[in-house]
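Asks: just the structure for this:
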Amino acid sequence: MPASPSTARALNDRLALRLMQQEGPLTAGQLKQLTGLSRPTVADLVERLTASGLIAVVGEAREQRRGPNARLYGIVADRAHLAALDVRTESVSVTVADLLGRVLAEASVPIGGGTGTGLAVERAVALVERTAEEAGARRLHTVGIGAPGLVDPVSGELRDTTGLPEWHRRLVAAVQARLPQARVIVENETNLAALAEQRAGAARDRDTFVLLWLGHGVGAAVVLDGALRRGASGGTGEIGFLPVPGTGTLPSATDCAGGFHSLAGAEAVLRLAREHGLRVPAAPPAAAGGAARGPLVAGLVRSAATAAAEGTGPAGAGPFLDALADGLALGAASVVAVLDPGCVVLGGEVGQAGGEQLAARVAERIRRMSPLPTEVRPGALGGGAVLRGALLTARDRAQEELFAPPGI
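Replies: A predicted model of the protein is given here:
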């Protein structure tokens, strides 16, 4: 059945908006060429979108003569403002952007382990409000939040997870209460990192891959045939609990000690560095916790990778990377055996810091353990992938709503 005139107009409008999002400002003639629509149809949709406030004249095309045909139409970027949050165990980072995803302001605040739940939530929410004010955003349309832990695939809410601070779960409700007009979306941090690496990082040419998150802790995100897989309870990728040899014990339902986390988490990397004679700076105080250990471990791995590549530095750099790759390959090979993703991205601060030196070592070990051809790549976005993914998710949701054909 052919679409009704109103439905056809709405679909044409959305197509034009998507093209302006991808290509930037376009003239009516360029829209005609890219959409295949007639000149009168393009003129009508330009008039509708301009009247709705979604697009405006932003300049003139140089190759055109001056006049109506030279007008460049672009999306009105400040039609909606977005916020993205990266919620770590003991810190929060915030980015505020326009509808096109251009960053207008960003900030972060540490939240120590001894901070009470109420005060921690207030600091985080106040940071969002201050950053939005600095960006000139009087109203946030959509807020994307990336957090560790499980997100219920049905309710979309952050589940109560042992080992994570209570303020994480309270934060989502508090943001929604203080910003009642905003759409608030929460997603697992590793899933957001995978989205960012696929859209703007190391996995841009892959529609099937696994991202192995390496930072203070470990995690995994699974993308199959272009779709992020969450599992029945939202727990796909909880690889820290994966039983592996070499830990001397087994993980439990409430503690990943003895699982893959014991071979690949920050404490394990620091231990390996000491065992191989590398100079390890004094561990941060307990109050700094994971917020400081991630960068510390990434710095050690980066220094070792540079030394191994250049043949300089401490003699233990290469053996340290070899030992780290041994542990990482155990978890990665298990995922490869089950999913056959063809590509594993070593993400997070540590994956990016290890670069090609660490990725090549992990790939070599997977080849010895698995008959399935698997490429291993270092992540391109590091720890910033979570915030980038949260912003992409917020932008997609806002554009989906604002660009949606009515009644379809």
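
Asks: every contact and neighbour count from this point should use C-alpha atoms.
Replies: Noted.

Asks: which residues in the stretch 251-400 of the chain form strands?
Replies: 343-347, 375-378 (DSSP state E, counting those that start in this stretch).

Asks: what lies in contact with the longest one?
Replies: Taking CA atoms under 8 Å, 6 or more residues apart in numbering as the criterion, the residues outside strand 343-347 that touch it are 193, 202-203, 206, 208-214, 332, 351-352, 359, 374-383.

Asks: just these: which are in helices?
Replies: The members of the contacts of strand 343-347 that map onto helices under DSSP state H are 193, 332, 351-352, 359.

Asks: got those residues as CSV, with neighbour count and distance to residue 162 columns?
Replies: CSV is the format used below for these (neighbours: other CA atoms under 10 Å; distance: CA to CA, whole Å):
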residue, neighbour count, distance to residue 162
193, 31, 22
332, 25, 25
351, 28, 26
352, 26, 28
359, 24, 31
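
Asks: one more to put side by side:
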Amino acid sequence: MAASPSTARAINDRLALRLLREGPLTAGQLTSLTGLSRPTVADLVDRLQDSGLVRVVGEAGGRRRGPNARLYGIVADRAHLAALDVRTDGVAVVVADLLGTTLAEAASPVGGDTATETAVERVATLLERTVREAGASRLHSVGIGAPGLVDPVTGELRDTSGLPAWHRRLVGALQERLAAAVLVENETNLAALAEARLGAAHGPDTFVLLWLGHGVGAGLVLDGKLRRGASGGAGEIGFLPVPGTSRLPSAVACDGGFHSLAGSGAVSALAERYGVKAVPVAAEPPSAALVRAAVAGRGVAPGEFLDALADRLVLGAAAVSAVLDPGRIVLGGEMGQAGGAALASRTETRLAALSPLRTEVRASALGGAAVLRGALLTAREAAQDALFAGDV
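Replies: Got it, this is the predicted structure:
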């Protein structure tokens, strides 16, 4: 059955808007990219300008006789977005326009002894202040990255032992306080999305991000889709039983699992054993500075430390490779980025000796910033989908 004229117009408009997300285009370029006729493109450009979603942002080409072709772009300030990276000891905030351009950002610590309501109020106030500094009147969408499990059915952050109570309370409080859509996702999953769009996983539609920060985790992207699992726990690799630990993990604690070998505390202890020292950098796990120092050749035995660390990391990487055959593993988080090619190549060499499946290992391009970038991408896509569908 042929689409009605109104349906066809809506389809054409959304196609053009998807193309304009990547940057300004002329009517001629839209005609070429969409395959639509010139009169059809002229009509849709007029409709999109009348709706306030698109405007003329410049001209294409050098000066010539006659008018230059107009460049059309999405109206970036039609909506504003926010992203939050919620950690156990603080939060980072960024406010951006509809195209994802950062307008303002801020961060604040939240101590472990802070009362739940006090912590929630502190974060909400920080967000509202950052919104004002960005010159935004209101937010359309807010993306939040947090440790812990997100229910794949309800989209809610589950009550997980070991995490501050204010994490779970924050989402509901922001939903009540803001006239905005509030979306929460596991931090490692958001990092995987960011690496796929902007970082070391760009290209393949199947890969695994091995998160190496204060704790460890994995983000699984298979056939172009983020896999969360039946309960939202896919990638909880910190609980993976591995050799080299003194005990097994339990249902309530990952001590004894892969976390005991690759978490920040374990890596810091390993660095001390090899005489690697470094001054910690604010807002990142201490292990990242130690790995960075080893890559730079500082310490009594920096190379041996990196070898020993790769011996640990390959245990998790081999398990992932054997079950999922991802083709590419990205060593993510602050520690993965700090290790760079030196740590990635060591891990890849060891993985090739353990697994018959060809798997390349790359270092993160975004490090700890990937969570915030992924949260902003999530908020941006939600806002664009809503606005471009006419849901203002």
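
Asks: what does the superposition give as a TM-score?
Replies: Aligned and superposed, the two chains score 0.97 in TM-score terms (TM-score structural alignment, normalised by the length of the second structure); 391 aligned residues with a CA RMSD of 1.6 Å.

Asks: circling back: any idea which of the strands of the stretch 251-400 of the first structure gets closest to residue 399 of the first structure?
Replies: Across those, residue 399 of the first structure has its closest neighbour in strand 343-347 (27.6 Å, CA to CA).

Asks: matching residues in the second structure for the closest one?
Replies: The alignment of strand 343-347 of the first structure onto the second structure (TM-score structural alignment) spans residues 328-332.

Asks: the matching stretch: average distance to aligned residues in the first structure?
Replies: The superposed stretch 328-332 of the second structure is, by mean CA distance after the TM-score superposition for the first structure, a mean 0.4 Å from where its aligned residues fall in the first structure.

Asks: check the offset of that stretch from the chain's centre.
Replies: 14 Å (CA atoms, centre = their mean, to the nearest Å).

Asks: stretch 139-159 of the first structure too?
Replies: With CA atoms, centre = their mean, you get 13 Å for stretch 139-159 of the first structure.

Asks: do the same with stretch 98-106 of the second structure
Replies: The answer for stretch 98-106 of the second structure is 15 Å, by CA atoms, centre = their mean.

Asks: try stretch 289-309 of the first structure
Replies: 21 Å.

Asks: what residues are up against residue 56 of the first structure?
Replies: Residue 56 of the first structure sits next to 50, 73-76 when contact means CA under 8 Å, 6+ apart.

Asks: nearest to residue 318 of the first structure, out of the strands of the stretch 251-400 of the first structure?
Replies: Closest to residue 318 of the first structure of these is strand 375-378 (CA to CA; 17.2 Å).

Asks: what span of the second structure lines up against that closest one?
Replies: The aligned range for strand 375-378 of the first structure is 360-363, by TM-score structural alignment.

Asks: could you measure residue 135 of the first structure against residue 76 of the first structure, distance?
Replies: 16 Å (CA to CA, to the nearest Å).

Asks: ignore what I typed, I meant residue 204 of the first structure.
Replies: In terms of CA to CA, residue 204 of the first structure sits 27 Å off from residue 76 of the first structure.

Asks: out of the two, which sits in the busier spot?
Replies: Neighbour tally, residue 204 of the first structure and residue 76, criterion other CA atoms under 10 Å: the higher count belongs to residue 76, 17 against 12.

Asks: distance of that one relative to residue 24 of the first structure?
Replies: Applying CA to CA to residue 76 of the first structure and residue 24 of the first structure gives a distance of 11 Å.

Asks: now do the helices in the stretch 1-150 of the second structure.
Replies: 5-20, 27-34, 38-50, 116-133 (DSSP state H, counting those that start in this stretch).

Asks: my bad, the stretch 251-400 of the first structure
Replies: With DSSP H, counting those that start in this stretch as the criterion, the stretch 251-400 of the first structure has helices at 261-264, 266-275, 289-310, 317-339, 348-369, 385-402.

Asks: what's the third one in contact with?
Replies: Read it as helix 289-310 of the first structure. Here helix 289-310 of the first structure makes contact (CA under 8 Å, 6+ apart) with 88-91, 110, 113, 215-216, 266, 269-270, 273, 280-281, 283-284, 313-314, 317-318, 320-321, 349-350, 353-355, 357-358.

Asks: buried among these? Make that a PyMOL selection.
Replies: Command for PyMOL that selects the buried part of the contacts of helix 289-310 of the first structure, burial taken from 16 or more other CA atoms under 10 Å:
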select buried, resi 88+89+90+91+110+113+215+216+266+269+270+273+317+318+320+321+349+350+353+354+355+357+358
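
Asks: thought residue 100 of the first structure was touching residue 394?
Replies: No - using CA atoms under 8 Å, residue 100 of the first structure is not in contact with residue 394, being 10.6 Å away.

Asks: alright, that wraps it up for me.
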